[in-house]
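Visitor: Pasted the sequence and its predicted model underneath.
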Amino acid sequence: MIDLPNRDKRKEFTRALLKSIAQATPISAVAAEFFGYLSPSDLENEILRWQEDITSKVNSHDELLTIHDSILNPPPIELIGVAKDLAIYFTQNSKKGMFNIYGYSDITKELPAIEKQALDEALHELEQLGLINISQSLNGISHISSTINLHISVDPPVLGNNPIEDAKTISSLMLNNEELSSIVKLEKHLGWDLRRLNPAIWYLKDVVLPENKHSKTLHPDYPTTSFIIGSGERLILKQFLNG
């Protein structure tokens, strides 16, 4: 909230009166101007504070918009070498397109041609890019978990599915038919397999909609079983579609 500057009319009148009297002599006039330079009126101070407040609020708002835009429209990620191979491996082995955990020992068995040092460096590269999370033990990396960013970045070139575009399709359907906020009904309506459906649901749940606007019921096949779509959520979905 930006507060408007306060006006004290009595102080302004007194100040104006003193300044007008001072105009009678050149020296007094100069002194008055000097006084005004060193001692700005309360209103001027209020206006200055107000302008600074506006600037701060606008800059903060622009920053938030930029951050939000970068979340909803992430820049493309370029991967090469072992990091690319691992990203493809994680994507292809995500059977349901949900949160997955991969044991480090299982990865080394599945990809024996990759040396340990190259493997570890590539895993850390993927973590820095936000595609996976690494869990450590006393002996080093113990397991890896996938993030929604893995599917956003790697699903399109590897599987031909685009979770963000699919999330927009789902958003449009939910806006036109609130019954489709039930994921079971949505799945039947769309006819998509879980591998395509779930990354879009995951994206809507964790990125687009507020945290408390989905069912917390755990389900083996879906990231959530339903969304709560009120007037505020409808506005968010419309903004997402128009973004």
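Guide: Received the coordinates, thanks.

Visitor: rest of the way, CA atoms for contacts and neighbours
Guide: Will do.

Visitor: Reduced to three states, what does I134 come out as?
Guide: Secondary structure assignment for I134 (DSSP: H, G, I helix; E, B strand; the rest coil): strand.

Visitor: separation between the residue nearest to it when sequence neighbours are not counted and N162?
Guide: The shortest distance from I134 to any non-neighbouring residue, by Cα to Cα, 6 or more residues apart in numbering, is to I144 (4.7 Å). Taking Cα to Cα, to the nearest Å as the criterion, I144 is separated from N162 by 23 Å.

Visitor: try T66
Guide: As judged by Cα to Cα, T66 and N162 stand 22 Å apart.

Visitor: remind me, longest helix of this structure?
Guide: Of all segments of type helix in the chain, defined using DSSP state H, the longest is helix 42-72.

Visitor: Packing partners of that helix?
Guide: Using 3 or more Cα pairs under 8 Å, 6 or more residues apart in numbering; DSSP states H and E as the contact test, no helix or strand touches helix 42-72.

Visitor: Just the buried residues of that helix, please?
Guide: Neighbour counts over helix 42-72 (16 or more other Cα atoms under 10 Å) mark L43, E46, I47, W50, D53, I54 as buried.

Visitor: Out of those residues, which comes closest to Y37?
Guide: L43 (13.6 Å; Cα to Cα).

Visitor: What spatial separation is found between the closest residue to L186 other than its chain neighbours and Q136?
Guide: Take L186 and drop its neighbours on the chain: the residue closest to it by Cα to Cα, 6+ apart is L180, 4.9 Å away. Separation of L180 from Q136 (Cα to Cα): 40 Å.

Visitor: Included below, for side-by-side comparison, is a second structure:
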Amino acid sequence: MRFRNLEKYQTGETGSTLQLSIPLPQTPDGRVYRYSPNEDAHPRHFVLGQRVGGFPLPETMTPRMSHQPGIPETVCPYSGIVAENDEFSHADDRAAALKLVEHAFHADAAAQFHDMFADLGREFSGSKFIKVETGPRPVAKPVPRFVRSDLLRELVCDECGRDYGVFAISLFCPDCGAPNIHLHFAREVALVRDQVKLADSLGEDQSELAYRLLGNAHEDVLTAFEATLKTVYHHRVATCPKSSPEVKPVGNAFQNIERGRKRFAEFAFDPYGALSPDQLAVLTLNIQKRHVIGHNLGVADAAFAEHAADARLGETVPLVGDDILQFAEIAQMVVNGIDGWLANGAQPPVENVTSKPVVAPAARELAPLKIGELSPLAIRIGLWASKESTHGYSNFVPEDELIGAFPDATIDELGFAVAELARDDFVKTTSYIGPRLPRITTTPNLYFTFDPHAVQTDPAVDAAALVDLVKDKKDFIGAAALHEESGWPLRRFNPAFAYMLTQIDDRRVSKTNVSDYPAYGFVMMDSDRVDLHRFASRMRG
């Protein structure tokens, strides 16, 4: 029996078994569906085309490649795992192949039955008793057609020239494995540039629409930027050893530079490390501006007005197309650096450029700091003593260093300011014969009050964090062990520890054998545990 339709797909034969090869259905642009075998590589689906014409494929792997291009294996663009091409078969294509085989078999079977009865008709053609008549051969049904669509983000790898398309954000080229997030973000920047161009083309009578277009373009930059950082972070977490501590939910951590930095610090990497101070300042301001545009209808609130010198509380934040493009270009620099990090330091083949010089936004002049009834000089001395402290507890302040730090003040003025600080328990002073100024030693209260302004840490907030570390402990709490558990520098730990000690009965605080800490430790009773719990709740509002 001949299977003329099935034989069109035949690639071999074993005994009576045909070996078939069904061509994959293609998208309008000639790509085929692929599906990652990694169940965690959402959304798994992508399309794979050919290498673009004229692209010179390197003879050996480049430093950015992780996989030899052109061999019968595929790299999952979402997770980076490598497997045989057949393991990336899409379920829709398997179903399509079965339908093609089914169609060919039915056509062959119908033809065989027709021919069998036609042969019988010829065999009994001279018989007076049996007559077999057959009609024309049945017309075969049309071969099934399968619609395949190209995906949203179409890319061409700039390392191996392979054409492909993905959903959402992918990380790697499916042919050579080179990181490609810089290509993703470059496409976002191109779209933002088109939005800005469209907004700039509108006349004065469409100014509201132009502002809306610019606002959308600005928000699109940060949305794509945040999604890129989040995707890369999740990938690194997924590829970390399973012994790593459980990772806290990301939430909106990447809408804030410092919080995002802390996340990537888990992998000893600073995504913003290559930016200049001016570039970082522009990026920071634009991230803050996005909140105003996206959540406050473009009206400057107090938080934004504090950081932007030209912003006025309650007025609409101005949007300039060139500023949005610069925001996108600086974000591209960060993404390029992350892309290079994924490639073990091999940077993508692009230049970090901006369309105009980057100048940090002018900072709003801060109002003079007011602390109680202290004079401006006393406040300056308090801030200086806080910044200069090496361990954040009971620092001796040398007279010559104090005089050298404030050359614009007379000895009498310094003496008066020190007396102010002593009167309010920020320092302790001891007068002795000789020098004009007394011997000065800082107190914990100085750090409680001045640290938030001088070193940007708040001992009260930190003390609440220390309470979390000791709330389930019993009996004696040692300062050294608690310091190690906190992971903080000594300068940050001591003010917080001293603040927490204010909630413990002094009779249960041991101050013997102390060199680096406000106390050696303390004994905690159930009543202390209650007090500390309530204290932490108050500190957190």
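Guide: That came through fine. It should be emphasised that the depicted structure is a prediction, and the values quoted were computed from it without experimental measurement.

Visitor: TM-score for these two?
Guide: The TM-score (TM-score structural alignment, normalised by the length of the first structure) is 0.62; 168 aligned residues with a Cα RMSD of 2.3 Å.

Visitor: So the residue nearest to I134 of the first structure sits against G103, correct?
Guide: Yes - between I144 of the first structure and G103 there is a contact under Cα atoms under 8 Å: 6.4 Å.

Visitor: quick one, which of those two is more surrounded?
Guide: Neighbours were counted for I144 of the first structure and for G103 using other Cα atoms under 10 Å; I144 has more, 20 against 13.

Visitor: Onto which residues of the second structure does the longest helix of the first structure map?
Guide: Using TM-score structural alignment, helix 42-72 of the first structure lines up with nothing in the second structure.

Visitor: quick one: the helix or strand just after that helix aligns where in the second structure?
Guide: Per DSSP states H and E, the first helix or strand lying C-terminal to helix 42-72 of the first structure is helix 81-92. Alignment of helix 81-92 of the first structure against the second structure: residues 376-387, by TM-score structural alignment.

Visitor: So which bits of that stretch are buried?
Guide: L377, A378, I379, R380, I381, G382, L383, W384, A385, S386, K387.

Visitor: And the residue nearest to I134 of the first structure, what's its match in the second structure?
Guide: Looks like I144 of the first structure aligns to I440 there (TM-score structural alignment).

Visitor: so L437 of the second structure sits right up against S431, yeah?
Guide: Yes - between L437 of the second structure and S431 there is a contact under Cα under 8 Å: 7.5 Å.

Visitor: Looking at the two, which is more packed in?
Guide: Per other Cα under 10 Å, whichever of L437 of the second structure and S431 has more neighbours is L437, with 23 against 11.

Visitor: Please tell me how far that one sits from T410 of the second structure.
Guide: L437 of the second structure is 11 Å from T410 of the second structure, by Cα to Cα.

Visitor: Run a quick neighbour tally on Q326 of the second structure.
Guide: Other residues close to Q326 of the second structure by other Cα under 10 Å number 21.

Visitor: element containing it?
Guide: Using DSSP H and E, Q326 of the second structure falls in helix 321-342.

Visitor: What span of the first structure is that helix aligned with?
Guide: Going by TM-score structural alignment, helix 321-342 of the second structure sits over no part of the first structure.

Visitor: and if you look at stretch 190-207 of the second structure?
Guide: Using TM-score structural alignment, there is no partner range for stretch 190-207 of the second structure in the first structure.

Visitor: wait, what's in contact with E63 of the first structure?
Guide: Shown in contact with E63 of the first structure (Cα atoms under 8 Å, 6 or more residues apart in numbering): no residues.

Visitor: V470 is in contact with A536 of the second structure, correct?
Guide: No - in terms of Cα under 8 Å, A536 of the second structure does not count as a neighbour of V470; the distance is 11.6 Å.

Visitor: quick one: K262 of the second structure and Y233 of the second structure, what's the gap?
Guide: Distance from K262 of the second structure to Y233 of the second structure, by Cα to Cα: 11 Å.

Visitor: which of these two has more neighbours?
Guide: A direct count of neighbours by other Cα under 10 Å for K262 of the second structure and Y233 places Y233 higher, at 18 against 15.
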